[in-house]
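K.L.:
quick one, structure for this:
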Amino acid sequence: MTQIAAITTSPAPRRPASDAAHLRAITDEITDVPTDLRLVDEMLSAHFRGHAATLLEVGSELAPAAEAVAARLTGGKRLRAAFCLWGARGAARGRPVPGVVELASAIELFHLAALVHDDVMDDSDTRRGLPTVHRLFADAHLEENRQGDPETWGTAVAILVGDMCLSWSDDLAAAAVDDAGRSVRAAVRRTWTQMRDEAYAGQYLDMLSQTEEQADADRTERVLRYKSARYTIGQPLRLGGTLAGADESLLSDYDRIGLTAGEAFQLRDDVLGVFGDEAVTGKPAIDDIREGKRTMLVALAQESATLRERRVLDDCLGNPDLDVTGLARVRAVFESTGALERVDQRIVELAEDAFGIIAGAAVDDETRQALSGLVERCVWRRA
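P.N.:
As a prediction, the model looks like this:
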């Protein structure tokens, strides 16, 4: 089994909880936290090559699908893998943890599958600066003058590509516990299954909210928790910790870090989804409004909006023909209602809570420093 190599993380300075206005200003000052995830990249590449060889043995026609996965397997922030690796490191206190690279890689493959399917559900055209899979194949269908409907073809291929990545992630998750004892194998599998189910449930609730006019604050909180918070930070930490034999006290701390920092991560994502720089995020800032996503920004804006501001939201949310002028009007409402400021303040508060939990967790100083740096990266990111 591959063992975890040195993963270095430099901490960013702590931010005062009392000052929410600094949020957008400081993002320009913070660079990515350097984390060595070379072994995860190598594992993903090797695992994919084996499956790609099988596809190409069936026929050369499979090459475009394999190439689409290969192009999207690289890049990304690898945050989930990093939290898994450090979750194991914190529990093992420096001891090698057999299987942890496989487990971290499995999470990244699961995430890729979720992104491919999510882009279909959201009808998104770009992701990480590349065409989404369904868009790539729909456009190719048109260019090659094929029979049938291009959109149906693109959607079908994206579903298959996502399904392949899902099954490959399960293969890696199973391989990760080959050398583990029976109780550890069972515990890792339970957490893996729970992570998947919660992510699916959160996505369903997110899609359901887009069918309703008024944002439901309780449901928005649950989407934050299950689609993002636990899935992005809490469950990767718990998976790594469980594989390394962490006790319940540390696993509880990992869960609490996940809920606080994970919610801050998603709130930050919601802000970037409307106010982000497309050249940096790799995704149009207009998409979330066109799709009618009921984020916390929307819920808070609806709560405080005047009749005029409410009309803007009603006209623009979920409007597939929304243009940049309409986006500017929505942004103005988010600012004038105080929704943006309140979300910014909540992000700061959640981050401070996460730092407090990390400070008191029973991990070594290197892990504590790394986890703090990763949380900084999640909260103050620009993409």
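
K.L.:
contacts and neighbour counts: CA atoms only from here.
P.N.:
OK.

K.L.:
list the contacts for Ala279?
P.N.:
Gly129 (Cα atoms under 8 Å, 6 or more residues apart in numbering).

K.L.:
please apply the same query to the one 5 residues further on.
P.N.:
Pro284 makes contact with 126, 273, 278, according to Cα under 8 Å, 6+ apart.

K.L.:
in TSV: those residues, plus secondary structure.
P.N.:
Shown next, in TSV, are the contacts of Pro284 (DSSP: H, G, I helix; E, B strand; the rest coil):
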residue	secondary structure
Thr126	strand
Gly273	helix
Glu278	helix
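
K.L.:
closest to Asp315 out of the residues you listed?
P.N.:
Set against Asp315, the nearest of those by Cα to Cα is Gly273 (18.6 Å).

K.L.:
from Asp287, how far off is the closest one?
P.N.:
7 Å (Cα to Cα, to the nearest Å).

K.L.:
pull out the buried positions in the helix or strand where His141 lies.
P.N.:
According to DSSP states H and E, His141 maps onto helix 133-143. The neighbour-count check on helix 133-143 (16 or more other Cα atoms under 10 Å) flags 133-141 as buried.

K.L.:
with stretch 45-53 instead?
P.N.:
47-48, 52.

K.L.:
just curious, which of the contacts of Pro284 is nearest to Gln194?
P.N.:
Among the contacts of Pro284, and counting by Cα to Cα, the member closest to Gln194 is Gly273, at 27.2 Å.

K.L.:
before we go on, could you also do this sequence so I can check it against the first one:
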Amino acid sequence: MVVDIDTAGAVLASCPGGQALDVPANSLPALVDWTLCEPKRAGSDKDADPLAGHPAALLRQAVAQGKRDLAGVCDVQNGPWWSGRALGPPWSLIRHEDQTGGPAAWPDGIRRQPPPIGPKWRHSPVARESWPFAGASCREGRPVTSGVLDVQEIDLSAVREQVDAVLEDFLEDKARAALGRSHPPEVADTLRDFLAAGGKRIRALLCVVGWHAAGGSEDRAAVLKVAASLELFVAFALIHDDIMDDSATRRGRPAVHRALRTRLGSSSRAERLGAGGALLVGNLALIWAQELLHSAELSVQRRRAVHGLYDAMLEEVMYGQYLDVMGTGPDDDIDAALRIVRYKTATATVERPLQLGAAVAGADDTTLDLCTALGLPLGEAFQLRDDLLDVFGSTDGACTPGLGDLREGKRTVLLAAGLRAATPAQQHRLRRLVGRADLDEHGAAEVRAILEQTGARHRTERMITSRYEQVMRVLDASPLPPTASRALRGLAVTATQYTS
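P.N.:
From the prediction side, this is the model:
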């Protein structure tokens, strides 16, 4: 048995003789692969589920049931497996090794060669100093000889910094060129300030992870330029979206059109000119995104694939935005609201960034299809979470409830679900309150209460959960490299959890 463990700050381990493992808290790794092997005892039922009773299987079951405190969940005494104890957050993948130590049939049907194993305990040999949990030992004092697979992780923090460096260098060159040509330098400065105001860079990160997923291992220079180009494209889309919605703020700062309006003073023309100036700043962001994309050095075949995907993304976002702005039909149509989410957000946030990174690495159609299978449900979950955050805020207080979507009358799945399940009296109140530019906090509280009472909030949460679980199932069955799979699992949490 080989257990591939994706952890988030702790280790599941076990010792011979039913002794639980003590792991020093200061040595817990962020992500670990390690092997734990022991065949079933003689006389065991050969037809039984080979995973039944295994600590990792018990952990997975507990996680599926929503348990958060996992200590002791998988204590197993006198079973066919060594005793295991959950010391922290859970793991996901379980894969099989046959009794001879030969290639194993994994859940996805692909046979892979397992790591080398020792003759006694069937563990991978590993040097003590290379353990990510150095100093761990069984409580009866025997050292743990569990093997650790030394796999290089994708450092997403470093990727984020590298993407920001590409953007900073590019915009600095643009500002310097503007001065030399007597162009207004504040355009590049406005974009630099907009990008510096925050954002998770999730599209850029997914692009680089997609590159790894397709086997990218050479110089990252090309994929970093494509990833940075996506951030300029996002700046364009958000600036224009704020103009169309007349949003007051973006990422805690005045929206670009509002900032330019303020710069123009109290003139009667300030509002129109501020919007026009922001429109042009957004247009330049799109032009520069394309320029940065073209600067990535790729073979002719890969360049054609990357540019084709990028063009498809642009078209999809424009159609999605058009549906959002001009959408007609019943305001309780959940399918119509989901269609807007898919075109406007899901494709451009997850699917296309993954595919673009994969295409930079020369991905085949199978890998690109896998990006779609992962990207669409995750992208939808991302937007559904964003809609909930805007109305209800986050439970930890990091993101406060807002009025933006409610004042705008945004056609969200949350609102459609509320209208669909509401009584006639509740429907009347929702339609009277949502979409009012002067909606105050008292009116917003009434809207939130109705969305709670009708079950719309709970239904939206269930939709997020089902899509997240769909992504996990795809990852479980995928042949992606372990590093890419783990990074995608982490990004899936980032995209769907309650954070600002």
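
K.L.:
drop the TM-score for these two in here.
P.N.:
The TM-score (TM-score structural alignment, normalised by the length of the first structure) is 0.87; 357 aligned residues with a Cα RMSD of 2.6 Å.

K.L.:
who wins for most neighbours among the contacts of Pro284 of the first structure?
P.N.:
Gly273 (22 neighbours; other Cα atoms under 10 Å).

K.L.:
alignment lookup: it to the second structure.
P.N.:
Gly273 of the first structure maps onto Asp390 in the second structure when the alignment is built from TM-score structural alignment.

K.L.:
same question, Glu151 of the first structure
P.N.:
Using TM-score structural alignment, Glu151 of the first structure pairs with Glu271 in the second structure.

K.L.:
its match touches Arg261, doesn't it?
P.N.:
Yes. In terms of Cα atoms under 8 Å, Glu271 of the second structure counts as a neighbour of Arg261; the distance is 5.5 Å.

K.L.:
would you mind giving the contacts of Pro284 of the first structure as TSV with distance to Pro34 of the first structure added?
P.N.:
Output for those, formatted as TSV (distance: Cα to Cα, whole Å):
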residue	distance to Pro34 of the first structure
Thr126	26
Gly273	24
Glu278	23
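
K.L.:
of these, closest to Thr295 of the first structure?
P.N.:
Nearest to Thr295 of the first structure among these, with distances taken as Cα to Cα, is Gly273, at 9.9 Å.

K.L.:
what about the nearest residue to the closest one once chain neighbours are set aside, how many neighbours?
P.N.:
The shortest distance from Gly273 of the first structure to any non-neighbouring residue, by Cα to Cα, 6 or more residues apart in numbering, is to Ala285 (5.2 Å). When neighbours are defined as other Cα under 10 Å, Ala285 of the first structure has 20 of them.

K.L.:
now do the host helix or strand of the match of Glu151 of the first structure and helix 256-263, the angle between them.
P.N.:
Counting by DSSP H and E, the element that carries Glu271 of the second structure is helix 270-294. Calculated by axes from the mean of the first three to the mean of the last three Cα atoms, to 10 degrees, helix 270-294 of the second structure forms an angle of 130 degrees with helix 256-263.

K.L.:
would you mind getting the average deviation of helix 270-294 of the second structure from the first structure?
P.N.:
Its aligned residues in the first structure lie a mean 0.6 Å from helix 270-294 of the second structure after superposition (mean Cα distance after the TM-score superposition for the first structure).

K.L.:
and for that helix, what's in contact with it?
P.N.:
With Cα under 8 Å, 6+ apart, helix 270-294 of the second structure has contacts from 170, 187, 190-191, 225-226, 228-233, 235-237, 239-240, 243, 256-262, 264.

K.L.:
try it again at 6 Å.
P.N.:
226, 229, 232-233, 236, 239, 256-257, 260-261, 264 (Cα atoms under 6 Å, 6 or more residues apart in numbering).
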